[in-house]
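Participant: can't give you the sequence, but here's the structure:
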């Protein structure tokens, strides 16, 4: 279970967004896969629900995920250069 580093400099929600983005980039969370819901993310990372919501918002702004109402939040399929 990931934990917020004790020596973190900066905001927890930015660290959380970066950690999830790294999981997406590594393929651990492939395109079209569902992210855990915000409550589950908060439990998994041991952060507040507001922090988890803010991190997901950052991921949406970065274009890494999209949220479909009543369905969930999903990793966006990225175009690759061929």
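Facilitator: That came through fine. Because the structure is a prediction, the values reported are computed rather than measured. Numbering: from 1, shown residues only.
Participant: going forward, measure contacts and count neighbours with C-alpha atoms only.
Facilitator: Fine.
Participant: Spatially central residue in this protein, please.
Facilitator: What sits nearest the mean C-alpha location of the chain, by C-alpha atoms, centre = their mean, is residue 20, with 4.0 Å.
Participant: okay, pairing it with this:
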């Protein structure tokens, strides 16, 4: 599957584009809870972005509740947050 490259000229922050791509992988079931994400350097290389951008994308994923980082272990995909059903 050919993926379109990250577009630095798009009207959206590059780190959010990277986070959105990873979130889409989670939503599609290609990244399951417990899966370890590549390190920041590897993510930067994979998406063709700076290391700081990859770091910010991981922060964004943590903020969305899609990932957790364990010091000295890595960053892992978490179970999707529970959707509250207001009736």
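Facilitator: Sure thing, it's come through. These numbers were taken from a predicted model, which means no experiment stands behind them.
Participant: Show me what the residue nearest to the centre of structure 1 aligns to in structure 2.
Facilitator: Using TM-score structural alignment, the equivalent of residue 20 of structure 1 in structure 2 is residue 22.
Participant: distance from the helix or strand where residue 17 of structure 2 lies to structure 1 after superposition?
Facilitator: Using DSSP states H and E, the element containing residue 17 of structure 2 is helix 14-27. In this overlay with structure 1, the average offset of helix 14-27 of structure 2 from its partner residues is 0.6 Å by mean C-alpha distance after the TM-score superposition for structure 1.
Participant: what packs against that helix?
Facilitator: Secondary-structure packing of helix 14-27 of structure 2 (3 or more C-alpha pairs under 8 Å, 6 or more residues apart in numbering; DSSP states H and E): helix 51-63.
Participant: The helix it packs on aligns to what range in structure 1?
Facilitator: Under TM-score structural alignment, helix 51-63 of structure 2 corresponds to residues 49-61 of structure 1.
Participant: Give the buried residues for the matching stretch.
Facilitator: Counting neighbours by 16 or more other C-alpha atoms under 10 Å, one finds that the buried residues in stretch 49-61 of structure 1 are 51-60.
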